[in-house]
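>>> Let's see this in three dimensions:
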Amino acid sequence: MLASRIGWQRSRLSHHLRRRERRGLVRRAECAADSRGAEVMLTTEGAEAFKRASLPHLRAVRELFASPLTRDQPAAVEQLATTLRTGLESSRGA
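Presented below is the predicted three-dimensional model:
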């Protein structure tokens, strides 16, 4: 389900998760609802890494994308993004 949700092949997601597991950032557990699947959870180390990365990332997004906009431009950006998302979803048959 996650692979299709993010538009990846299952093998690509599995490989990506395997690398994160080796680094101690996530762990997989058996999925009670689907024996073919797995549940993926952040480890404590993964949650810490996420927190460390989030603040600098959010600062950069604000500095590069939000701060340069005038007061009225965020609404125009939202309208544009909504239009583009709708077009993408209809082209993919979502």
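>>> When you work out contacts or count neighbours from here on, use the C-alpha atoms and nothing else.
OK.
>>> Show me where the chain has its helices.
Along the chain, the segments classed as helices by DSSP state H run 2-6, 10-22, 44-61, 73-92.
>>> Mind listing residues that contact the third one?
Which is helix 44-61. Contacts to helix 44-61, defined as C-alpha atoms under 8 Å, 6 or more residues apart in numbering, come from residues 24-26.
>>> which ones among those residues are found in strands?
Counting by DSSP state E, these place residue 26 in strands.
>>> re earlier: kindly reformat the helices of the chain as CSV containing distance to residue 38 and mean neighbour count.
Formatted as CSV, the helices of the chain follow (distance: least, C-alpha to C-alpha, whole Å; neighbours: other C-alpha atoms under 10 Å):
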stretch, distance to residue 38, mean neighbour count
helix 2-6, 10, 10
helix 10-22, 10, 13
helix 44-61, 18, 12
helix 73-92, 26, 11
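>>> Second input sequence below; structure requested for side-by-side comparison:
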Amino acid sequence: MGEPYALDLDEAPFWRSLMRITTALPRALEDQFLPETGLAITDYGVLVALSEAPDQVLRISALAATTGLSLSRISRVVNDLTRRGLVEKRKCAEDGRASNAVLTDAGLTRLEAAYPSHLARVRASVFDHLSTDDVRTAGPVLARLAAALDATPPTDDC
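I've put the predicted structure just below:
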């Protein structure tokens, strides 16, 4: 009798491929993106989340949840983006203990400049290797996996 948690012959290659993608894809995207734009993929994700938020403002904890980063990681990223003038950090009016991240005009300009390069790299790294049917089939599967992760309370690395 096999291990109770052993992966079967379909699960094992799926899992190995998924692990390869989750480690190699961000690195592949960032290798050229960072030198071209001065933004790490994490920076870009934070700027996108802020650009899509009402008034381009999010509470730091909401920004962490939106980006999938821990509170300590999002604080470091926001502090770095603030130092670079791309984001402002402001006290939350509703709760003086909390802070909001606010996208600056410079941050929006940088995001808009990086957008075409990022999309070109995403297309070349992912979508150029998939058919329309692949995308339609895989999209809901990946959405379910993402939703399951969102339902799992994150742990902070503090």
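>>> Can you calculate the TM-score here?
Aligned and superposed, the two chains score 0.78 in TM-score terms (TM-score structural alignment, normalised by the length of the first structure); 92 aligned residues with a C-alpha RMSD of 2.2 Å.
>>> Serialize the helices of the first structure to TSV and add fields for distance to residue 33 of the first structure.
Listed next are the helices of the first structure as TSV, based on distance: least, C-alpha to C-alpha, whole Å:
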stretch	distance to residue 33 of the first structure
helix 2-6	14
helix 10-22	18
helix 44-61	25
helix 73-92	28
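>>> coming back round to it: among the contacts of helix 44-61 of the first structure, which one sits closest to residue 39 of the first structure?
The shortest approach to residue 39 of the first structure among these belongs to residue 26, at 10.1 Å (C-alpha to C-alpha).
>>> OK, contacts around that closest one?
Applying C-alpha under 8 Å, 6+ apart, one finds that residue 26 of the first structure lies in contact with 17, 20, 40-43, 46.
>>> how about a cut-off of 10 Å?
17-20, 40-47 (C-alpha atoms under 10 Å, 6 or more residues apart in numbering).
>>> For it, what is the corresponding residue in the second structure?
Under the alignment (TM-score structural alignment), residue 26 of the first structure pairs with residue 87 of the second structure.
>>> Over to residue 44 of the first structure?
Residue-level alignment of residue 44 of the first structure against the second structure, with TM-score structural alignment as criterion, gives residue 105.
>>> measure that match to residue 136 of the second structure for me?
Residue 105 of the second structure sits 36 Å away from residue 136 of the second structure when distances are taken as C-alpha to C-alpha, to the nearest Å.
>>> For the second structure, which helix extends over the most residues?
Of all the segments of type helix in the second structure, defined by DSSP H, the longest one is helix 11-37.
>>> and the next helix or strand after that helix, what does it pack onto?
Downstream of helix 11-37 of the second structure, the first helix or strand assigned by DSSP states H and E is helix 41-52. Packing contacts for helix 41-52 of the second structure, counted by 3 or more C-alpha pairs under 10 Å, 6 or more residues apart in numbering; DSSP states H and E, involve helix 11-37, strand 57-59, helix 60-67, helix 71-83, strand 87-91, strand 99-103, helix 105-125.
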